[in-house]
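K.L.:
What shape does this take:
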Amino acid sequence: MENLIRFSDIGARLRAYRIGKGIAPELLATRLGISRAALYRAEKGQIRKIEMLTSIADELDVSLPSLMGVGVEYVSTATAFFERMRQLEEQCRQVIGLFSPVSYLLTSDAYDEVLSEVLREAIPDGADADGSSSRAIDALLDILKARKESFRERNPLIVSLIASADFERFLLHGLVGRHDLSREITDRRRLSARQETEHIVRMLREQPMGIQIGVVREPVPATSFQIFRQVDRSILAISPFRLGEQPNVRLGVALITSAPEAMTLHEDIAARLWRDALKGMEAAEYLESMIEKYAIAR
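P.N.:
This next block holds a predicted model:
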């Protein structure tokens, strides 16, 4: 089933890669020599000619196999990657993820406000002379908020694995884009980190329907991964991009695949981490002890 080429998926990738490149639909349509309406239909999956796919792949500087989803899909921008996450989440029944410090989908609304500041301060000096980095962050934040809104509306099952080491750093440093900030800003960010951790503790104690959180105390993989279980297939995404302490939304190559071996290996990793993770009240008490030990005082 996973090997079937789905034109709706091709259209979704086309949209994600276009957004990732920061290309307006009107501009891409002009470059391709087609109407905006034709491009819109293509992004909806209404495309059948290989010549059109080849032209689109060339304009977006991606391989034709990646655009078609043959084998492994490589995604080189955070904007395109998180747009693909949004698309995949809209069709899934369950999400299993290991993200630092926690799945963005479970963060509070206050997290979005701080994240906007952090992503902008993480832009290297001189790297935004033309405003392209700021525009990319604006697009990324819009995608992230759309993901969270869709998740809350659809309420799919989610299993979020949390690494305790990530939360230690989160509480010690706060959500920061660099480490040369003023004491006032650092203290404010550490307070935000404390509040976000307390938000996770409340979920662990209240156990909302469909949300499972496990605190992992052993070393975890350096890269984040997420498994999307849909009605007729499962999809794996492996990402170097981070939205936590010292975020990275500039450099890296994410992978998306349904290859059986990759799926099996990561399903096994997730099952092992979940089996040994702290859960429920035990996990809540553990995070509370970390707050007491590492967090800034109120």
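
K.L.:
from here on, contacts and neighbour counts on C-alpha atoms
P.N.:
Fine.

K.L.:
Looks to me like Val159 is in a strand.
P.N.:
Yes - applying DSSP: H, G, I helix; E, B strand; the rest coil, one finds Val159 inside a strand.

K.L.:
Identify the residues contacting Gln212.
P.N.:
If a contact means CA atoms under 8 Å, 6 or more residues apart in numbering, then Gln212 has 158-160, 204 as its contacts.

K.L.:
Likewise for Glu168?
P.N.:
With contact set as CA under 8 Å, 6+ apart, Glu168 has these partners: 290, 294.

K.L.:
Can you tell me the SS state at the closest residue to Tyr111 other than its chain neighbours?
P.N.:
Using CA to CA, 6 or more residues apart in numbering and skipping the chain neighbours, the partner closest in space to Tyr111 is Glu196 (7.2 Å). Per three-state DSSP, the local secondary structure of Glu196 is helix.

K.L.:
Touching, Glu196 and Asp109? I think so.
P.N.:
No - Glu196 is not in contact with Asp109 according to CA atoms under 8 Å; the separation is 9.8 Å.

K.L.:
what residues does stretch 84-93 touch?
P.N.:
Contacts of stretch 84-93 (CA under 8 Å, 6+ apart): 12-13, 16, 95, 143-144, 146-147, 150-151, 154, 156-157, 228-231.

K.L.:
okay, now the residue nearest to Tyr111: neighbour count?
P.N.:
Each residue near Glu196 was counted by other CA atoms under 10 Å, and the total is 21.

K.L.:
Show me what the helix or strand hosting Ala139 packs onto, helices and strands only.
P.N.:
Per DSSP states H and E, Ala139 falls inside helix 132-154. Helices and strands touching helix 132-154, by 3 or more CA pairs under 8 Å, 6 or more residues apart in numbering; DSSP states H and E, are helix 78-89, helix 109-121.

K.L.:
for comparison, sequence B:
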Amino acid sequence: MTDHQNTDFSEIGERLRAHRLGNGLSPQQLSNKLGISRAALYRAEKGEIRKIDMLTAIANELGVSLANLMGVGVEYVGTAIGFFERMRQLEERCEQIIGQFSPISYLLTSDAYDDMLREVLIESVPDDPDGSNARTVEALMALLRARKETFQRRRPLIVSLISSADLERFLLHGLAGRHDLPDRLTQARRRAARQEAENIIALLEDQPIGIQVGIVREPVPATSFQIFRQESRPTLAISPFRLGEQPNVRLGVALITAAHEAVALHEDIAARLWHSALKSADAAAYLRDAIDRYAIDE
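P.N.:
Sure thing, here's the model as predicted:
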């Protein structure tokens, strides 16, 4: 069996894990439903699976197609947890990340941002009498922190494209899960947004090795996208899930594909946005002016 085939089985195991997490199932729960041991499920999630009937049973139980689980064509992910787990997996082995995020790349945010984001996600969900939505947010935050830890440990190259319009809204309003927040909380969020903008200025001025940030003044795509460049092939992820203002981690279908045309089209978009973006000192100067114009006083 070739290395390429082994990699394919490993990726199937990764997709299996992501869809299991997205369905809110523990390894024990899924193995019970499948009538297999938990050890057998762990092996499957590591890519040690060879029987098509087991793959079919797993796909049926998780509510995905066999083609989706095997990564044939376009991979669709219908939960935020499943999608961000796939992001973590792709980031674990990629050499470069190119992305357009709103309002800023989560991977480049400060640790303080996580506390604010957790509050915003909780306030954005509907009434939660049984606590299930809050538990989902906690699971999502743990997954996001794991992504950030992976990035900080591996340090792949990253090109982060940031919309100037999104930055200005971020400074004006801070992060908010809804619009009826008390003034005291709104002001605290705006102060936190100012701190994150100053963190971006530090990145622009210090220019850490492997981190490139561009502020885009023209309109950007409505959905965020990321391109993961790997030794074997680039992979594209397009997401309707939002972690910024008025976040959405409940409804949407993300897609992941290595199809040449889709990747090439988005690489062209990224190149065009990067070409016209403000960078380094120019970007830092713009952001300082935006802070003066839109941010709350310290």
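
K.L.:
hmm, which of the contacts of stretch 84-93 of the first structure are the buried ones?
P.N.:
Among the contacts of stretch 84-93 of the first structure, those scoring as buried are 12-13, 16, 95, 143-144, 147, 150-151, 156-157, 228-230 (criterion: 16 or more other CA atoms under 10 Å).

K.L.:
what's the closest of these to Ala277 of the first structure?
P.N.:
Nearest to Ala277 of the first structure among these: Val95, at 17.1 Å, using CA to CA.

K.L.:
distance of the closest one from Leu144 of the first structure?
P.N.:
Plainly put, Val95 of the first structure is 16 Å away from Leu144 of the first structure if you go by CA to CA, to the nearest Å.

K.L.:
Quick one: map Ser64 of the first structure onto the second structure.
P.N.:
No, residue 64 of the first structure isn't Ser; it's Leu. For Leu64 of the first structure, the aligned position in the second structure is occupied by Leu66, per TM-score structural alignment.

K.L.:
Give the equivalent position in the first structure for His275 of the second structure.
P.N.:
That one, His275 of the second structure, aligns with Arg275 by TM-score structural alignment.

K.L.:
How many residues are close by that match?
P.N.:
12.

K.L.:
Pretty sure it sits in a strand.
P.N.:
No - Arg275 of the first structure is assigned helix when assessed by three-state DSSP, not a strand.

K.L.:
show me what contacts it?
P.N.:
Shown in contact with Arg275 of the first structure (CA under 8 Å, 6+ apart): no residues.

K.L.:
Could you find the closest non-adjacent residue to His199 of the first structure?
P.N.:
Spatially, and ignoring its direct neighbours in sequence, His199 of the first structure is nearest to Ser108 (7.2 Å; CA to CA, 6+ apart).

K.L.:
The one you found against Glu196, yeah?
P.N.:
Yes - if you go by CA under 8 Å, Ser108 of the first structure and Glu196 touch, sitting 6.9 Å apart.

K.L.:
Please name the spatially closest residue to Thr77 of the first structure (chain neighbours excluded).
P.N.:
Closest residue to Thr77 of the first structure apart from its sequence neighbours, by CA to CA, 6+ apart: Gly20 at 5.7 Å.

K.L.:
What lines up with the one you found in the second structure?
P.N.:
In the second structure, Gly20 of the first structure lands on Gly22 (TM-score structural alignment).

K.L.:
now swap in Phe99 of the first structure and tell me
P.N.:
Checking TM-score structural alignment: Phe99 of the first structure goes with Phe101.

K.L.:
doesn't Pro221 make contact with its match?
P.N.:
No - contact between Phe101 of the second structure and Pro221 fails when scored by CA under 8 Å: they sit 9.7 Å apart.

K.L.:
So these two - more neighbours on which side?
P.N.:
Phe101 (24 against 10).

K.L.:
just to revisit the earlier point, what's the matching residue for the residue nearest to His199 of the first structure over in the second structure?
P.N.:
Ser108 of the first structure maps onto Ser110 in the second structure, by TM-score structural alignment.

K.L.:
From what I see, that match and Asn199 are in contact.
P.N.:
Yes - counting by CA under 8 Å, Asn199 is a contact partner of Ser110 of the second structure at 7.4 Å.

K.L.:
Need the residue closest to the centroid of the second structure.
P.N.:
For the second structure, the residue nearest the mean C-alpha position is Phe84 (5.0 Å; CA atoms, centre = their mean).

K.L.:
which residues does that one contact?
P.N.:
Applying CA under 8 Å, 6+ apart, the residues near Phe84 of the second structure are 143-144.

K.L.:
quick one: it and Ala139 of the second structure, what's the gap?
P.N.:
Distance, Phe84 of the second structure to Ala139 of the second structure, by CA to CA: 11 Å.

K.L.:
Same check on Val64 of the second structure?
P.N.:
21 Å.

K.L.:
can you check Ser163 of the second structure too?
P.N.:
28 Å.

K.L.:
higher neighbour count, these two?
P.N.:
With neighbours defined as other CA under 10 Å, Ser163 of the second structure and Ala139 compare such that Ser163 has more, 23 against 14.

K.L.:
can you give me the end-to-end distance of stretch 253-264 of the first structure?
P.N.:
Note: stretch 253-264 of the first structure ends 21 Å apart using CA to CA.

K.L.:
picking that back up, output the buried ones among the contacts of stretch 84-93 of the first structure as JSON lines; include the columns distance to Ala78 of the first structure.
P.N.:
Listed next are those as JSON lines, based on distance: CA to CA, whole Å:
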{"residue": "Ala12", "distance to Ala78 of the first structure": "16"}
{"residue": "Arg13", "distance to Ala78 of the first structure": "14"}
{"residue": "Ala16", "distance to Ala78 of the first structure": "10"}
{"residue": "Val95", "distance to Ala78 of the first structure": "19"}
{"residue": "Ile143", "distance to Ala78 of the first structure": "11"}
{"residue": "Leu144", "distance to Ala78 of the first structure": "11"}
{"residue": "Arg147", "distance to Ala78 of the first structure": "14"}
{"residue": "Ser150", "distance to Ala78 of the first structure": "19"}
{"residue": "Phe151", "distance to Ala78 of the first structure": "19"}
{"residue": "Pro156", "distance to Ala78 of the first structure": "23"}
{"residue": "Leu157", "distance to Ala78 of the first structure": "24"}
{"residue": "Phe228", "distance to Ala78 of the first structure": "18"}
{"residue": "Arg229", "distance to Ala78 of the first structure": "22"}
{"residue": "Gln230", "distance to Ala78 of the first structure": "23"}
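
K.L.:
From these, pick the one nearest Gln46 of the first structure.
P.N.:
Ala12 (10.9 Å).
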